[in-house]
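1. Just need the structure, nothing else, for what follows:
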Amino acid sequence: MPIIAVDAIEQVNRTGYPAPHDAAVAGRWYRRLGEAFGLRDFGVSHVVLRPGAASSHRHWHEEEDEFVVILSGEAVLVDDDGRHPMRAGAMAAFPKGQANGHHLVNESGQDCAFLAFGRPPAGPCHYSDIDMMWDGAAYRRKDGGGF
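-> Just a heads-up that it's a prediction; the model follows:
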C-alpha cells in the first residue's frame, strides 16, 4: 500500500560514527521510509531531533544530493555561510560536490521533525569540523588512518 503510516516503521538512533563522534547524534531518531517501501533510486528518512541533538556532523557529499523539509519544531541550519533558523515548512538543498559543510542542530526545548531526501551514500563524504571522512565504504581519519 502506498500510504505511509510513519509510526508503523521502526524508529532507531543508530549511527556508524566512531566514538567520540557518535555523541553528537545520540538524540537523533530516524525512520528509513524509502527502504520500508522499496524505493531504490532515492532515500527518504523521517528524522526527529531531540533538544540539543544534531542531525550529523557538518559534512558534504561528493556524489549525493540532499534535500530537507522541516515538518515541525525548529532547527538551526549551520553551514559555511553561518547559522540559519528553520521552522515548519522551511526547506534546504545541498547539491552534490559543493563543499559546503552543513548540518541541523535543535537548540530549542522541543523536538524537531524533518524529512531528508537523498540516496544511500556511495561516494566520499567530508566532515568539515572533525578529523573524519567517509570513503564510500568506511569512516576513517582524513590522513587515511582508521579509528
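
2. C-alpha from now on. contacts and neighbour counts both.
-> Will do.

3. And the nearest residue in space to H126 that is not next to it in sequence, how far from T15?
-> Take H126 and drop its neighbours on the chain: the residue closest to it by C-alpha to C-alpha, 6 or more residues apart in numbering is M133, 4.8 Å away. For M133, the distance to T15 (C-alpha to C-alpha, to the nearest Å) stands at 14 Å.

4. please give me the structure for this one as well, since I'd like to look at both together:
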Amino acid sequence: MPRIDPTIIPRNNATGYPAPYAKVVGGRWVRRLGPESGLSDFGIGRIPSGNAHYSDIELHWSRGSYRRKDESRY
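-> Modelled structure (predicted):
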C-alpha cells in the first residue's frame, strides 16, 4: 500500500442521507482515502472529530437499523 498524505486529498461534506438525518451528519468533512491508496474492496474515510457530528455507526444505532460495520477512531 502506498504511503499517502491525507492533507492533499480534497475534503467533501456531501451526504447521501435523507432528511432529517442529512442535517445530523451535514457538518462533517470527509477525506476519502481509499481511492488514493488503491483500495477497491472497501473504503476508508478520514473524518476529523473536532466538530460535533454523528458517525455512521451512531446514526445506524439511533435509527434502529444497525448493520455490522467496522469503524475506528484515532
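
5. that older thread, my guess is the residue nearest to H126 of structure 1 contacts R58. True?
-> No - assessed by C-alpha atoms under 8 Å, M133 of structure 1 is found out of contact with R58, at 10.9 Å.

6. and A24 of structure 1, what does it touch?
-> A53, A54, S56, H57 (C-alpha atoms under 8 Å, 6 or more residues apart in numbering).

7. could you dump those to CSV with secondary structure and neighbour count?
-> CSV is the format used below for those (DSSP: H, G, I helix; E, B strand; the rest coil; neighbours: other C-alpha atoms under 10 Å):
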residue, secondary structure, neighbour count
A53, coil, 23
A54, strand, 24
S56, coil, 19
H57, coil, 23
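
8. List the members of these that persist in structure 2.
-> By both residues aligned by TM-score structural alignment, their matches' C-alpha atoms under 8 Å, the contacts of A24 of structure 1 still in contact after alignment to structure 2 are A53, A54.

9. Make TSV from the contacts of A24 of structure 1 and add distance to V44 of structure 1 to it.
-> Formatted as TSV, those follow (distance: C-alpha to C-alpha, whole Å):
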residue	distance to V44 of structure 1
A53	20
A54	18
S56	16
H57	19
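
10. of the contacts of A24 of structure 1, closest to A26 of structure 1?
-> When the contacts of A24 of structure 1 are compared for distance to A26 of structure 1 (C-alpha to C-alpha), A53 wins out at 6.9 Å.
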